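In: sequence? don't have it. structure:
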C-alpha cells in the first residue's frame, strides 16, 4: 500500500503526466455529459420512466451497442451512435487494405500514408453515420421508446432532419474526442470512450443484482453476492492472462561489420512476442454481428414458421444452440482476424533485412512457415479461451444472476475494460520509468528530469 501511494505521488509530481491525465478525464466527463442529452423532439422524462420500468435487455448486438455507448443508444441521446460508426469504418478500411492496392501502398508510405488512411476513415465514418442514423431513428419504437415520448411525432420531417444532423454531429464529436485523448491525453482515446461507456452501466447493474439477492427474500443474500464478486475477480484474472499472454520466439542477430568495425551482437538474444489472443475482441464483435441475423429472421414477415422456429432457437441469448454457434464463430474469426493482422511473411522479411534469424531456422520462407505454424498453434487455445469467456454470461444467468450484471462476467465488455486498463497503465509506467525510477523498481535512485 505504501508503494502504491508513493507511485501516485510520483504520477502527480510529473507535470506532463499530470496534465495528460487531467485532459483525459476532462474529455471523458464531456463525453458522458453529452451522452445524457436527449434528441430534440423527444421527452427525456418519459424515456427515463420507460427505461426504469423495463430494466432488462433482450441480449445480442443491440445490448452490446447500448453498453458501448454508455446507455445513450437506448436513451435516444445525441451520442446514441457514439464511436460505433468510427469503429465500423476502421474495420472496413483495415479489411479493404488486404484487397485494395492503393490502401496497401498507403500502409507502406509511413507517417504520410497513415494520415491519408486516417482521413479516409473519417470520411467513411460520416458515410456510415448517414446510413445508420435514419435506421436508428426509424427503429426507435422497437428499441423501447414509447409513442408518448415523441413530442412532434415520429414521422415529423423536422424531427428526422434535426435528429440525423445531431446523430452525425455526435459521432463526429465522439471521434474527435477520441483522437484528442490519444494525441493530448493518456491511452487510446477511442478505447477509453468505449470503456467509460461500459463502466457507466456497472453501478446500476450491480445495484439491481444486489437488490434481487437481498430484498423481498431474494435467494442467497449477502453470501451469494460475495461468491459472485469472488467469481467475478477470478474471471478478471483470466481475462488479464488472456490479454497479456505471449509466446516468445527466440531471435538472434549475426555479427555486423560497419566501416571496418565489427559490431558484436552475436550471442545477444532477443525474442518475437506472439500474443496468445492477437485478434483481441474483434472475433466476438464479428460473431455477435452475425448472430444478430437470427433475431432479424424472427421478426421478418416473409419467413416461414419453420425458419422462424429455427431462428428463434438461435436467437435465444442463453440457449444452447445460440452459444454453440456463437463460440464456433468466435474460433473461426480468431484465426481469420489473426491471419489478417499478423503478417508472418512481412515479419520474416523484416527479420532477414535486419540480419536476424531464429536459431535453427533459415531466414526467409522457412522463417515465415515457422512463425505461421507457431501462431496457428497458440491461436487455437487462445480462441477457445476467448470463446469460453464470451459465452460465460449465458452460463451465469442460469445460476440466477441478473442479465445486466452477467454482462460483466465476460464477453466483449470485460475484455475491453481489461485490455484498455492494461494499455493505459503501461503508458503511465513508461512515463514513470523516464522520470521516477524508484516509483516502480525495488532498487535504484530517483532520476531528476532535465529541463
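Out: Sure, I can see it. For clarity, every value in this text was computed on a predicted model and none was experimentally measured.

In: alpha carbons only for contacts and neighbour counts from here, please
Out: Noted.

In: Which residues does stretch 266-279 contact?
Out: 242-255, 334, 337-338, 341-342, 375, 378-379, 381-383, 386 (Cα atoms under 8 Å, 6 or more residues apart in numbering).

In: here's the one I want to compare it with:
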C-alpha cells in the first residue's frame, strides 16, 4: 500500500492533480460551514432533528450537511445536475440541440454554456422557494427560524444560495479539467463521506445506551458489505460479443484473420441514474416540505425514502435513466458501421444493419439487468435500514455513489500510472527488439 502511494506521488503531474483535487474538495467542505445570513442556526438545527430518514435528510446527506446548517452551499450541486438532465433530454427530442451535440468540441462548449445558464435559473427558483419556506418554519417552542423576515431576507438568501451553487459548479469543472476524476461526482462523494464519521459515532453511542442491539448493528454491516461486493462485481461485469475479422491484403501483407470481442458493461450508465432520479424527486418534494398546506404536506409525507410511493417513483426514474443515458452515450449503428469498415463481423450475423439490431437487442437486455441491479442496490438496503429504525441515513444510493466514484477515480489514477511510468512497470521484462 505504501509502495503504491509512493509510486503515485513520485510522478509530478499526477501528484499535482491529486493535491489540486484534494485542495478543491477542502475548499468545498469549508464552504459547507459558512452560514447564510439572517437565520437562527440553533432553531434550524432543532427543526432538522426530525428529518432523519426523510427526504430532507437525504438532501442534506447529498450536500454534506450544508442544507441542515443552511450554509452558502445549501443547494449543493443538484441544480447543475437538473440542468444537465434537461439539456440531455433536449438532445434527444429537440433537433437544434441534437445538431449542437454532433458538432464536436464547439457544440459541447455551447451546451456547457447553456447548462451553466440553466443552473443559475434553477438555483434562483429553488433559492426563492427555500427563502420563502424558511420564513414559515418554526422550532419546537414556536420560535421563528428567520428572526427578521421580509423582501430583503428573500433577496439576500437567493443571491447567496445561487452564488454558492455557481461556485460549486466552478469547483467541479476545475477538478475535472485540472484534477483527477469527475469533479461533480467527487463533490457528491465528498458530501456523503463527510457524514460517515458522525454516523458511526452516533451508532456506537446508541449501542452503548442499548437503543440498538449488537445483532442489528452486525446485520447492517453485513448488508453493507454484501452491497459493496455486489456493486464491485456488477460494475466490472461485461457481456462480450465475439467479433471476427476477415483476412485482407494491404500492400504486400495479409492483415486480419483475428478474433476479438465487443465489451458491453452491464451497468453502462454508472452512478448517473440514481443521481438523476434523486435530483428529480428532490425538487418538487423539497418545495412541498416548505409549503404549509395540509394536502401538500400529505404528499410530502409520502415522498420519503421509507414510503412505497417514493420508492416506486425512484425505481421508475432509475430504470428510465439507465436506458436513456445508455442510448445517449452508445450508438449501436455507429459501432456496427465501424466494425464493418474494419472488415469485422459477428458470427452468424450479417454486417451492417443486422449487426446494429443485434447489438441493440443485447444492449437492451443487459441494460434491463443493470437497471434492476441499480434499483435493488438503491432501494432494498434503504427499506431494510428504515424498518430497523436506524437513526441515520446511509442507504444503497450512497453506497453506489461512494463505490462507483471511488472505482472510477482509482481507474483514472491507474491510467496515469501506466502512461507516465511505463518503464517502471516493465522492469525485468524482456521485449523483442529492445536493447539493454
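Out: Yes, it's here. The model shown is predicted, which means the values in this text are computed figures rather than measured ones.

In: before we move on, back to that, quick check on the contacts of stretch 266-279 of the first structure: which are buried?
Out: Buried residues within these, counting neighbours by 16 or more other Cα atoms under 10 Å: 242-243, 245-246, 251-253, 334, 337-338, 342, 375, 378-379, 382-383, 386.

In: all helices of the stretch 101-250 of the first structure, in order?
Out: Along the stretch 101-250 of the first structure, counting by DSSP state H, counting those that start in this stretch, helices occupy 101-108, 111-138, 157-184, 189-200, 202-214, 221-244.

In: winner for burial among those?
Out: Highest mean neighbour count of those: helix 189-200, a mean of 23 (counted as mean count of other Cα atoms under 10 Å).

In: Can you give me the stretch of the second structure that that one aligns onto?
Out: Taking TM-score structural alignment as the measure, the second structure aligns residues 183-194 with helix 189-200 of the first structure.

In: picking up where we left off before, which of the buried ones among the contacts of stretch 266-279 of the first structure fall within helices?
Out: Among these, the members found in helices (DSSP state H) are 242-243, 334, 337-338, 375, 378-379, 382-383, 386.

In: out of those residues, which one sits closest to residue 262 of the first structure?
Out: Residue 262 of the first structure lies nearest to residue 375 out of those, by Cα to Cα, at 34.7 Å.

In: Let me have the helices of the stretch 101-250 of the first structure in CSV, extended by distance to residue 419 of the first structure.
Out: CSV is the format used below for those (distance: least, Cα to Cα, whole Å):
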stretch, distance to residue 419 of the first structure
helix 101-108, 25
helix 111-138, 23
helix 157-184, 16
helix 189-200, 9
helix 202-214, 17
helix 221-244, 6
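
In: so which of these gets nearest residue 25 of the first structure?
Out: With Cα to Cα as the criterion, residue 25 of the first structure lies closest to helix 157-184 of the helices of the stretch 101-250 of the first structure, at 9.1 Å.

In: Show me what that closest one is packed against.
Out: Other helices and strands packing on helix 157-184 of the first structure, by 3 or more Cα pairs under 8 Å, 6 or more residues apart in numbering; DSSP states H and E, are helix 15-34, helix 84-99, helix 111-138, helix 189-200.

In: Residue 429 of the first structure is nearest to which of the ones you listed?
Out: helix 15-34 (10.3 Å).
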